[in-house]
Every structure is written in C-alpha cells, then in structure tokens.
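>>> build the 3D model from these lines:
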Amino acid sequence: MKNQSIFIITRYSVITGGVQIGVGRSADEVKRILFSKERLDCRFALFSKIMAPSLISQKPCNANLHFVILTSDELPVEHREKLDAQLVEIEKKSSFKCTVIPMPAGSSLSKYINSFLDENLVGKINHAYATVRMDDDDGIASSYCARLCGYLERGIVGFPISFAYGFEGMFDEATEKFSNIRHWYKPKIALGLAFTNKYSNGKYLYPDKNIYSLGNHTRIDIKHPVIIDALAPAFIRTVSLHNDSGAFRYHDSLPKAQQGDIDFNEFPFLKCDLPAEVREDGSFIVAKAASSDAAQYKAEVKLLRAKIKN
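Next up is the predicted model:
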C-alpha cells in the first residue's frame, strides 16, 4: 500500500452559502435554479466531457487516488443515477476510488470531508496526504497528480500548493469543443488548489485537515505560506452558460492560446482549433506571466475608451 494519498474533492450541485447563484435568493429559488433540468443536464455534460476524462488521463504516481463528490441529498434521482454511472466508468479506467457524499442544505463542507478523511486514514502511520479543490466543470493536466505527489514524497506538508498557471476556454455543448482559449496565470486560484498534511496513529500533524478548512482561497496565504507552482499548465477552466462561480468579465483580455501552446498529451480530452496568429509581443513568457489582474485593467481601459469615444 502506498504511503501517500491524494483526495480530489468536488462540489456537485450541493447547496451551500458560498455558491454564487445563492446570493440574494431564497432557499426555494436556489433549489429551483440548482435542480433545473437544463442546468443539471449542462453540468453533467461538462463533468462527463471535461472533468471525468481529465481524471482518467492521470499519469501513474506513487499515491492512492481518491475522487470525492459532495452533492445535495435532494439531487433528483435521475441525475444521481447518471452521476453514479459516470463514477463507475472513472474507476474502471483509472486508479481512482470514487465516493459520493450526500449533504443536507446548509451543511458544513469541512465537517463531512473531515469525517471521510478520518474513516479513510484510520490505521495509517506517517501517511502524507493532500486534499484538492476542483469544480465539476473544469479539468486538470494529466501530470497534475504526479506533480502533487512529488511534494508529498519530498515530505513537504503543512502548505497550500497553488498550481497557478493554466488555460481558460469557452465550451460549446453542441460541438463539445473549446474555443477562444486563453493563457491564465492566477496564484491562489481555487481550481487545483491543494493542501498537504500528515496523519499518523489517529493524529493530524496540522489542525486543518482539508483544503476547505483554510477558508477563502484568495486569502489563504494569511493562514499558511503558499507554494506557487507555475512551471507548466495544470488546468483548463471552463466558461459556459451555467458557471456557478460568477462572471468571466476579463476573459477576452487574457493572452490568446495559439498553435503549439498546448501540449495535448497533457490535455488529451481538450478538443479545439487554435489560431496560427503571431503573438503581438512575440513572447510566450510574457503571455504566461499575464495575470487576471492585468486583464482586468486592460478590460476597464477598453471600456473607458469606448465611453469617451461615445
């Protein structure tokens, strides 16, 4: 048995206070939106076409792999059955052990995650592990788990690890293809954010058992020093009609991905046509370093110029 574990944790139509669609709405209205057939069909399509294949594509690593889904205990039966069938497929084609944890509305994520960890780590000695945040419509590079496992093998525990560089693209459900893919460098992004810890004889080395215990990902460095790893693209973030994390106002101000920018061995599930344009600045490094903050300023300047012109 391997002495490291990686737990990728995903919220799938779970009712919590942190979901963007819940802001300013009643509980009944949130449920109506969250469980609408249109939205659930879209979420499952994204999950099955992007996230699930990205898990299946993971390269071998020296860690026990777990995929944990937190979902509402009110998720319609039809969609729960589709979800369960997809998880069976993931287990057949990968090294992941999959678990679904139903949660009542308003429940504490960390409470359920910590109970799951307690049950799965019991009896282990000096066992390094990592918990990882992932949305159900995003994907990770095939080397993600191997890169994260490298930190565990070197005994680097007690740190959040932010894989800060990846891509953001628009997904068309009809064609199942991405378009308008952009480079995105965003330290402390929630997507793929991990926290490493160690368990031994019923005790955790650090009191924060899981990544969600650290609170808001944008302020995670206030609680722990953060390791920023932007050595290679680690994720693809999806822009679609049913994103739960809010608007993507600055997407078009991020640097465009062009032919040769994406290693499709790392993203074998990513179907897209990339432009063969010459990048304005001529530098891949500059494109990689462009942050969402810079994109925000660029978008705001563009808006101001349009107002002045009119």
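
>>> please count neighbours and contacts with C-alpha atoms only from this point.
Noted.

>>> ends of stretch 193-208, what's the gap?
By CA to CA, to the nearest Å, the extent of stretch 193-208 from end to end equals 14 Å.

>>> can you list contacts of that stretch?
The contact list for stretch 193-208, computed with CA atoms under 8 Å, 6 or more residues apart in numbering, reads 118, 121-134, 152, 156-163, 209-211, 214.

>>> how far is it from where the chain is centred?
Its chain's C-alpha centre and that of stretch 193-208 lie 21 Å apart, by CA atoms, centre = their mean, to the nearest Å.

>>> which stretches of the stretch 1-150 of the chain form helices?
27-34, 37-46, 52-56, 77-93, 109-121, 144-153 (DSSP state H, counting those that start in this stretch).

>>> between the ones you listed, which gets nearest to Asp172?
Of all those, it is helix 37-46 that lies closest to Asp172, at 9.7 Å by CA to CA.

>>> buried ones in the closest one?
39-40, 42-44, 46 (16 or more other CA atoms under 10 Å).

>>> re earlier: can I get the buried part of the contacts of stretch 193-208 as one PyMOL selection?
Burial among the contacts of stretch 193-208 is assessed by 16+ other CA under 10 Å; the matching PyMOL selection reads:
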select buried, resi 118+121+124+127+128+129+130+131+132+133+134+152+156+157+158+159+160+161+162+163+209+210+211+214
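
>>> give the next helix or strand downstream of the helix or strand hosting Ser162.
Here Ser162 sits within strand 160-163, counting by DSSP states H and E. Using DSSP H and E, the helix or strand that directly follows strand 160-163 along the chain is strand 165-172.

>>> which strands or helices does the following helix or strand past that next one pack on?
Heading C-terminal from strand 165-172, the first helix or strand you meet, by DSSP H and E, is strand 177-185. If you count contacts as 3 or more CA pairs under 8 Å, 6 or more residues apart in numbering; DSSP states H and E, strand 177-185 packs onto strand 165-172, helix 284-289.

>>> structure for this one too, so we can compare:
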Amino acid sequence: MNKVSVIQTKFSLFNKNLNPEIWQAGRNGLDNALKTLLDEERLRDRCDIFFNYQLPLIDIAVAKGFKIIHQCLHFDDLPIWVMDLIEEASIKYEWFRPRAFSFDDDLNLYGLIKEDIIDICETSEEQDVLCCAGIRLDDDDLINIDYFEKLERYLVESFAGFCVSFPKGYAGVYRGSEFTEFYDFYESKIALGLAQVFVYDVINKKFLNDYLMPPGAHGTVDNRVPTIIDATNEPVYLRTFHENNDFMLNRSNEQRRNYLESVLKTRVQNIDSFYRK
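This is a model prediction of the structure:
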C-alpha cells in the first residue's frame, strides 16, 4: 500500500473563513488583527523558525523516503521579503506547495488536500488505494523524522478514520533569533502534529472517509473520531515558546509567566537527537 502525509500550515493567513469573530467585530477588529499579523518582529521570528528549522527537518524525512506534501497557506499581501522567502522555498523543496489567499477568497481546506492527493495519483503509478494522513502544524512548531516513523505504522486501512496524537515532545524557548532553553513537554491530543488517517480509492477515484484533517478542537477530537494516543519512544515534536506566540498575544505578563511556569518544568540540556538524519 502506498502512503502519503499531507501537512497543512497556515502561514500568516488572513482570511474571512478563519476566526470570523475578528472581522465580525467591525473594521477596528479587522485592522488590529491585520496589524498584528504583519508586525515586523512577529514575521521575522516566524520566518526564521519556519524556513530555517521546520522545512529542513521535513526535508530530512523526505530524503529518507517518506512521501510528504507540505501545504503552506498564506496571506497574499505579505511583505515582499516574506513572499520572496516563500518562493525560494518552493524552488528548493519539491514537496513544498505554497498557496496564496486574499481575505475574501473562499478557503476549502479539504478541497486543497483532495487536489494534491488526486494530483499525486495522476502523475505517478499509485495502485489500488492510497493511505494518507492530514497533519496539523503551525508555522512556528517542529516535527522530526521520528514523527513520520511513528506515524507510518498507523497509515494502514485498519486505522482509516482514526486520529493519531503523539503527546511526548520538547518545548523550546526562542529568544533573539535562537533557541535558548529546552524542556520535556507532554500534552495529550496536542494540536501540534495531530493527524487524521484516511484512504483514497485510486481505482474508483473516491475518498473513503469523512474527515481528511482532525475535526474540531484538538482537545475534544476523541469525542468525534476514535483517537490513538501514542507516547512511546522518543519525543517527536518541538513546541516553541516566544514573545510572538499567538496564544501569548492577549495575555498579561503575569498570565504568561504563570502558564510557562506550569508547563516548563523539566529542563533538557540538549536535544541533538531530535535533529538526527
């Protein structure tokens, strides 16, 4: 059986179909959201993590033979220097597929996955069925080759319709363009790397499962689909903590400090094995 993983990353995406409460609040809410999205410091942090850490790690997995598509969904009016980085990445990595959207564009996440899966089958010699995973990954988080090795065992027809969560990873504190501290991190059903397994019938050109991405809120995904929690073996992700994390933006300094103290407990001296090739 052939297998493929489709990663969806919303890279500074500004669209009416996302967080509608922002634009429904009126022009001020819309303008403030866009201003935050395009903040220079925020973009530089995310570009560094995304282009210099996330993509090279995925490329290691591709080089080892894992079939991966990385869909990068981004706002079509980002600064020129950011658009240039996206274009350069699309040339460097064959598996990297950026797509630009305006605020008013219709955004069909399932449609994008279907488009690329069908394209794979039409341009290669895929036979019978294709077992796939739709994977959530933010633009400032990382997954490594261990992630894809663990996911591989679940990309079989018997797990089609299941969601897969790998709760064991690392947390990395990112300051001044570098990671300065690392910690053990554990979160069941974490959004980072949450994967939905589904099957595409190549012969009949039909998707056999209802969900192509983990449905609904990650914390309650097990209420919607059967969910596998696999915390065996090595950590498979790195969650970054930095000043421009989206979840930090509307919290006071005290709230930020209290949260970080509650989750960053066991410090790790180095995570060299995380970057293994």
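
>>> next, the TM-score between them, please.
The TM-score (TM-score structural alignment, normalised by the length of structure 2) is 0.81; 257 aligned residues with a CA RMSD of 2.8 Å.

>>> ok, back up a step: what about the strand holding Ser162 of structure 1, how far off from structure 2?
In the superposition with structure 2, the average deviation recorded for strand 160-163 of structure 1 is 0.5 Å (mean CA distance after the TM-score superposition for structure 1).

>>> pull the distance from that strand to the chain's centre.
The chain centroid and the centroid of strand 160-163 of structure 1 are separated by 12 Å under CA atoms, centre = their mean.

>>> give me the contact list for it.
Counting by CA under 8 Å, 6+ apart, 187-189, 192-196, 211, 220, 224-230, 234 sit against strand 160-163 of structure 1.

>>> which of those residues are buried?
Using 16+ other CA under 10 Å, the buried members of these are 187-188, 192-196, 211, 220, 226-230, 234.

>>> between those residues, which sits nearest Asp263 of structure 1?
Asp263 of structure 1 lies nearest to Ala234 out of these, by CA to CA, at 10.8 Å.

>>> residues contacting the corresponding residue of structure 2 for the closest one?
Aligned counterpart of Ala234 of structure 1 in structure 2: Val236 (TM-score structural alignment). Taking CA under 8 Å, 6+ apart, we find Val236 of structure 2 in contact with 143-147, 166, 168-170, 274.

>>> OK, contacts around the corresponding residue of structure 2 for Tyr185 of structure 1?
If you follow Tyr185 of structure 1 across to structure 2 using TM-score structural alignment, you land on Tyr186. The contact partners of Tyr186 of structure 2, by CA under 8 Å, 6+ apart, come to 167-170.

>>> could you check what's spatially nearest to Ser253 of structure 1, not counting adjacent residues?
Spatially, and ignoring its direct neighbours in sequence, Ser253 of structure 1 is nearest to Ala295 (4.8 Å; CA to CA, 6 or more residues apart in numbering).

>>> how close does the one you found sit to Ile285 of structure 1?
16 Å.

>>> who's more crowded, the two?
Ala295 (19 against 9; other CA atoms under 10 Å).

>>> can you verify the more buried one is assigned to a helix?
Yes - counting by DSSP: H, G, I helix; E, B strand; the rest coil, one finds Ala295 of structure 1 located in a helix.

>>> what lines up with it in structure 2?
Using TM-score structural alignment, Ala295 of structure 1 sits opposite a gap in structure 2.

>>> how about Phe163 of structure 1?
By TM-score structural alignment, Phe163 of structure 1 lines up with Phe166 in structure 2.

>>> what about that match, distance to Gln24 of structure 2?
35 Å.

>>> and if you look at Asp39 of structure 2?
Asp39 of structure 2 is 22 Å from Gln24 of structure 2, where distance means CA to CA.

>>> coming back round to it: narrow the contacts of strand 160-163 of structure 1 to those in helices?
Among the contacts of strand 160-163 of structure 1, no residue falls in helices (DSSP state H).

>>> list the ones among these that fall in strands.
194-196, 227-229 (DSSP state E).

>>> nearest to Val239 of structure 1, of those?
In terms of CA to CA, no member of those lies closer to Val239 of structure 1 than Ala194, at 22.2 Å.

>>> so who does the closest residue to the closest one other than its chain neighbours touch?
Excluding the flanking residues, the one nearest Ala194 of structure 1 by CA to CA, 6+ apart is Val132, at 4.3 Å. Residues in contact with Val132 of structure 1 (CA under 8 Å, 6+ apart) are 6-9, 192-195, 211.

>>> how do these look in structure 2, which are kept?
Retained in structure 2: 6-9, 192-195, 211, out of the contacts of Val132 of structure 1 (criterion both residues aligned by TM-score structural alignment, their matches' CA atoms under 8 Å).

>>> can you add distance to Met103 of structure 1 and give those back as CSV?
Output for these, formatted as CSV (distance: CA to CA, whole Å):
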residue, distance to Met103 of structure 1
Ile6, 22
Phe7, 18
Ile8, 17
Ile9, 14
Gly192, 22
Leu193, 22
Ala194, 22
Phe195, 23
Ile211, 18
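
>>> could you measure from the one residue sitting closest to the centre of structure 1 over to Ile69 of structure 1?
Centroid check for structure 1 by CA atoms, centre = their mean gives Met134 as the closest residue, at 2.7 Å. Shown here: Met134 of structure 1 relative to Ile69 of structure 1, a distance of 10 Å by CA to CA.

>>> joint contacts of these two?
9-11.

>>> wait, Lys298 of structure 1 touches Ser253, no?
Yes - Lys298 of structure 1 is within contact range of Ser253, at 6.3 Å (criterion: CA atoms under 8 Å).

>>> which one's more surrounded, these two?
Shown here are Lys298 of structure 1 and Ser253; by other CA under 10 Å, Ser253 has more neighbours (19 against 15).
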